[in-house]
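1. Here is a sequence together with a model predicted from it:
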Amino acid sequence: MKLLVIIVPFLIAVFLGRIIIPFILFVSYKKRLFDPVDPRKFHQKIIPRLGGVSFAPVQSCLFIISVIVLYKVNFVPLGIDTSEVFPMFMLLLCGLFILFLVGLADDLVGVHYQWKFIAQIIVACLFPLSGLWINDMYGILFITYLPPWIGMPLTIFAVVLIINAVNLIDGIDGLCSGLIMVGCSFLGILFIHYEAWLHALFAFITAGVLSSFFYYNVFGASKRKRRIFMGDTGSLTLGLSIAFLSISFAMNNQAIKPFSEGAIVTAFSTLIVPVFDVTRVLFVRWRDGQPLFKADRNHLHHKFLRTGMSHHMAMISILALALFFCVFNFVAVQYISNNVVVLCDILLWIGFIFVWNAVENRKRKARSRKLEVIK
């Protein structure tokens, strides 16, 4: 019976996304609101980029309505006093509204990156203000409790990093929405296990609305005017959503869920791929003397495509990689210390990148030899 509390809103979110996205497509073609075509992007046809407009309104409205209904029927989602949890969700919805407006303005008329960055910091500050912040490292680097003067700035930094990592990973069809769907589903199941019903509800509402967008983004045909991108409106709000869920799971707070030894490692395992990838890209730009925030074609999906993979195959491979880290960390923290698991994550990532660079170089040399033979 409790699972219906999650399943019904999830299905409603899928249904609402299925209704709203065709309407967005209609308006986009009517008003010619398309993603600009340039040499750095893969698509060479006009495609709307306002799919993310459907995310935050469905997330916010459906979550609020679901909570009201739950309390009307005397179902207390957490089974305890939720007065400490509700402010977290209320300020989350405020943050979603702010990033929704900033992203929409950027998709329609363009917003300078500095202003987007300021908006991200403001939204990140809402987390500590609501009482949500990283207060325990669970033994990582042999640190446990974090005082507010360390945990709160760390939380702000983590939220801004996650938002930008999610925004930058949005490079090929289905990748960003697929990664967030994997993350929300994984964390949603864990929240259900710990009976944190409000967080599970938000996680699966997000996954539901994304599933409808995923269909149009990956399988929609451009010629039939059925394909759409999420734009910054979507990637910014999704980044905030997954940051909220991850930090909520990582926080040592009985009002959210019972204590679990590997919470912080498990929570952020959903973000290893986008966060490690943006860290690698920034390091490469710094090493090569390039501007840190200058767009290039050095992200993980670019590396996959350069080996000859199709867009769909690259997307599926990266989603499989993200799922591997989720499952590996979830199992590993049951048997070994958090420090060892984090070290394994770093070594696995470095090893994977090293091997893939070798594959990429071999493919490039093979193409060069083939061109020389043709000449």
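-> Cool, the structure landed. Numbers count the residues shown, from 1 in each chain.

2. Going by C-alpha atoms from here, please, whenever you check contacts or count neighbours.
-> Noted.

3. Check which residues of the one helix or strand residue 118 maps to are buried.
-> For residue 118, the host element (DSSP states H and E) is helix 113-129. Buried residues in helix 113-129, defined by neighbour count with 16 or more other CA atoms under 10 Å: 116, 119, 120, 122, 123, 124, 125, 126, 127, 128.

4. try it against this one:
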Amino acid sequence: MDITLSLFTAFLCSFLSIKILKPLAEQVGLVDKPNERKNHVGHIPLVGGISTFIGVLIASVLWLPHSSELRIYIIASAMMVFIGVLDDKYDLSVRVRLVGQMLIASLMIFGVNAYIADLGDLIGFGGINLGWLGIPFTYLAMLGAINAFNMVDGIDGLVGSLSITTFTSLALLFLFNSDKQLATFPLMIATATFPYLLFNLGLPGGRFKKIFMGDAGSMFIGLSVVWLLATGSQGDNAAFRPVTALWVIAMPLMDMAAIMYRRMKKGQSPFKPDRDHLHHIFMRAGFSARQSLLIITILAVVLAGVGIVGELLNASDWLMFVGFLGVFVLYCYSLQHIWRIVSFIRHNVTHEQ
């Protein structure tokens, strides 16, 4: 009953927050404006991340056992969302964003002593323990998760669908480890994201006016993902192995890594926007935005499912790691031969018609 009430609270508070925040965002200019890279119509309120955080905040305070870890998480999340709102409003420099994100990540690392040091037996020669190097590794993981979910936010519904997939997968992993309390938390985040998804996609039937997640949302999601990964994959009572985490966040992680590599190979900044993400590829191949959303979400669910099944079957760490690298190489190959793939798909579609 408590789980049901906590999820209902997260959904309801997130939904009501959107209704309250939308007109306020329009008044203060917290909106996304069309430009050469953004072809949406009108000024879209950037309140998806704020509303998701509010839903999680209220549900956590009302229904989760109070602890120092929860208090520090709420404080860190509030600070991360605040920086994200400032970035959405004033377009902060990369340096300012990174400094703010690292300071907030320090609350997790040093406030609750949660960081990723044990990587498991990735190469088949025994467990890899980073020791104190786990601290800078966790900083990099935090920045990576934030940017991964930020970069995939290119078509309606994508960042919401991928984050829901990730948090639901983490909840299942905690449930399979008989930890219902920890499983409730990612489920609350996933549930609090649903109202954003409804508004972002205009469901049902275009009834709700569009909103965007904003950097506040991607920063909140990134912090929450790494926090849960550090909590779930480390320690003697870990709910899952670190290699499983790669599969759970495979789609946004691979998209970010491949794109940043391509940009640096061209001598460009890894943070420079372009139109070579996976959803751009599908749309250039002739798929609609909704079709691209469905295909990518299914791929993310399948990859997360592989990780969960591998965890349940206790597949060796090195086998799961090699499998992940194989999928990533295939993904990079596809991006490097984008026009061949597009031409092949178009040719076959035309031939069938």
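-> Looks like it arrived, so ask away. None of these values were measured; they are calculated from a predicted model.

5. before we move on, the earlier item: tell me which other helices or strands the very next helix or strand once past the helix holding residue 118 of structure 1 touches.
-> Sequence-wise, the next helix or strand downstream of helix 113-129 of structure 1 (DSSP H and E) is helix 148-169. With contacts defined as 3 or more CA pairs under 8 Å, 6 or more residues apart in numbering; DSSP states H and E, helix 148-169 of structure 1 has these neighbours: helix 113-129, helix 175-193, helix 231-250, helix 272-287.

6. In structure 2, what stretch matches helix 148-169 of structure 1?
-> Mapping helix 148-169 of structure 1 onto structure 2 (TM-score structural alignment) gives residues 131-152.

7. Report the distance from that stretch to the chain centre.
-> Centroid separation for stretch 131-152 of structure 2 versus its chain: 12 Å, with CA atoms, centre = their mean, to the nearest Å.

8. what's the answer for stretch 339-346 of structure 1, then?
-> Its chain's average C-alpha position is 22 Å from that of stretch 339-346 of structure 1, according to CA atoms, centre = their mean.

9. Stretch 329-347 of structure 2 too?
-> Mean-position distance between stretch 329-347 of structure 2 and its chain equals 25 Å (CA atoms, centre = their mean).

10. What are the buried residues along that stretch?
-> 331, 332, 334, 335, 338, 341, 342, 346.

11. likewise stretch 257-270 of structure 1?
-> Across stretch 257-270 of structure 1, burial judged by 16+ other CA under 10 Å covers 257, 261, 262, 263, 264, 265, 266, 267, 268, 269, 270.

12. And for that stretch, what's in contact with it?
-> Stretch 257-270 of structure 1 has contacts (CA atoms under 8 Å, 6 or more residues apart in numbering) with 137-138, 182-183, 186-187, 191, 194-196, 246-247, 249-253, 322-323, 325-326, 329-330, 333-334, 338, 341-342.

13. one more time with 7 Å, if that's ok
-> 137-138, 183, 194, 196, 246, 249-250, 252, 322, 325-326, 329-330, 333, 338 (CA atoms under 7 Å, 6 or more residues apart in numbering).

14. try stretch 109-122 of structure 2
-> For stretch 109-122 of structure 2, using CA under 7 Å, 6+ apart, the contacting residues are 69, 108, 127-131, 134-135, 137-138, 230-231, 234, 241-242, 317-318, 321.

15. With residue 329 of structure 1 as the reference, measure out to the equivalent of residue 316 of structure 2 over in structure 1.
-> Correspondence of residue 316 of structure 2 to structure 1, assessed by TM-score structural alignment: residue 337. Distance of residue 337 of structure 1 to residue 329 of structure 1, computed by CA to CA, to the nearest Å: 11 Å.

16. Comparing the two, which residue is more hemmed in?
-> Using other CA atoms under 10 Å, the more surrounded residue of residue 337 of structure 1 and residue 329 is residue 329, with 24 against 15.

17. Find the nearest non-adjacent residue to that one, please.
-> The shortest distance from residue 329 of structure 1 to any non-neighbouring residue, by CA to CA, 6 or more residues apart in numbering, is to residue 266 (5.8 Å).
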